[in-house]
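J.: here's a sequence, model it:
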Amino acid sequence: MEIVNPNVTLREDRNILVITHLSQYLDFVTGFGGLVVPLVLWLTTKDSVIGMNEHGKAVLNFQLTLILYLIIGIPGILLFGLGILLLVFAGLLSIVMPAINAIKASKGELPSYFGTIRFIS
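T.: Okay, the predicted model is just below:
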């Protein structure tokens, strides 16, 4: 049984969607902010901002996928030497994809992250 709150009004706020995507760059500053900040933004505004549920899930799935790539890539360097390719791939994705999807969010389009595993559906 789903309870719907009639007091919550949906609003269109593309700026918060863009901030959600760009907050992933906090990984380069803090090491973990790229997962925590989008998670907090998604949990607090998913019911009040149009499109936040889809964008938030996409960002969290992307961040969890990057963490998985790192977990696999670091031992892969020691075992096969090919793990460096996976780390370079993950690094390039973590730089390029948030910017592309922030631009998409500002235009009102749905996000699409390349190479993402859907942990949250």
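J.: rest of the way, CA atoms for contacts and neighbours
T.: Will do.
J.: the residue nearest in space to the middle of the chain and residue 78, how far apart?
T.: Central residue of the chain (C-alpha atoms, centre = their mean): residue 59, 1.5 Å from the mean position. Distance from residue 59 to residue 78, counting by C-alpha to C-alpha, to the nearest Å: 30 Å.
J.: residues touching residue 84, list them.
T.: Contacts were defined as C-alpha atoms under 8 Å, 6 or more residues apart in numbering; by that measure residue 84 touches 73, 74, 76, 77.
J.: and this one, so I can compare the two:
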Amino acid sequence: MQRTDNQLLVITHLSQLLDYVTGFGGLIVPLVLWLSNKESVINMDTHGKSILNFQLSIIIYSLISIPLIFFFGLGIITLIAIGIIAFVFPIVNAIRVSNGDEVNYPLSLQLIK
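T.: Model prediction:
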């Protein structure tokens, strides 16, 4: 039987910020939370997929930006933008989840369906 647990959904969204604290974990912790709770928490499957797609997209965009550093510093600008986006959207979506609203991660590639 599935249960409603908005607090766990908020924690799952905010766990992406572990990258800024520990240097890693922003992909691993949401993955573990999603895999262990997707059957028991309502909407965890949807939110988990959104978070993982966002995190994988951030990684891909960062890898693309690294070679662009050698082309007029464009990569530095894109890496700064990616860092801001990766920090702001988990917070915004955690607030949305706590209010019962739909989440949205723009520029997220749909790698996990």
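J.: quick one: map the residue nearest to the centre of structure 1 onto structure 2.
T.: Using TM-score structural alignment to pair residues, one finds that residue 59 of structure 1 aligns to residue 51 in structure 2.
J.: now the helices: where do they sit in structure 2?
T.: 6-14, 18-22, 28-37, 44-68, 74-98 (DSSP state H).
J.: these into TSV, with extra columns for distance to residue 106 of structure 2?
T.: Listed next are the helices of structure 2 as TSV, based on distance: least, C-alpha to C-alpha, whole Å:
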stretch	distance to residue 106 of structure 2
helix 6-14	15
helix 18-22	19
helix 28-37	18
helix 44-68	8
helix 74-98	9
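J.: how about those, which one is nearest residue 111 of structure 2?
T.: With C-alpha to C-alpha, the closest approach to residue 111 of structure 2 among those belongs to helix 44-68: 5.8 Å.
J.: before we move on, back to that, was I right to think the match of residue 59 of structure 1 contacts residue 13?
T.: Yes. Shown here, residue 51 of structure 2 and residue 13 form a contact pair, counting by C-alpha atoms under 8 Å, at 6.9 Å.
J.: identify the contacts common to these two.
T.: Residues touching both residue 51 of structure 2 and residue 13 (C-alpha under 8 Å, 6+ apart) are residue 30.
J.: neighbours of the equivalent of residue 29 of structure 1 over in structure 2, how many?
T.: Following TM-score structural alignment, the counterpart assigned to residue 29 of structure 1 within structure 2 is residue 21. Using other C-alpha atoms under 10 Å, residue 21 of structure 2 has 9 neighbouring residues.
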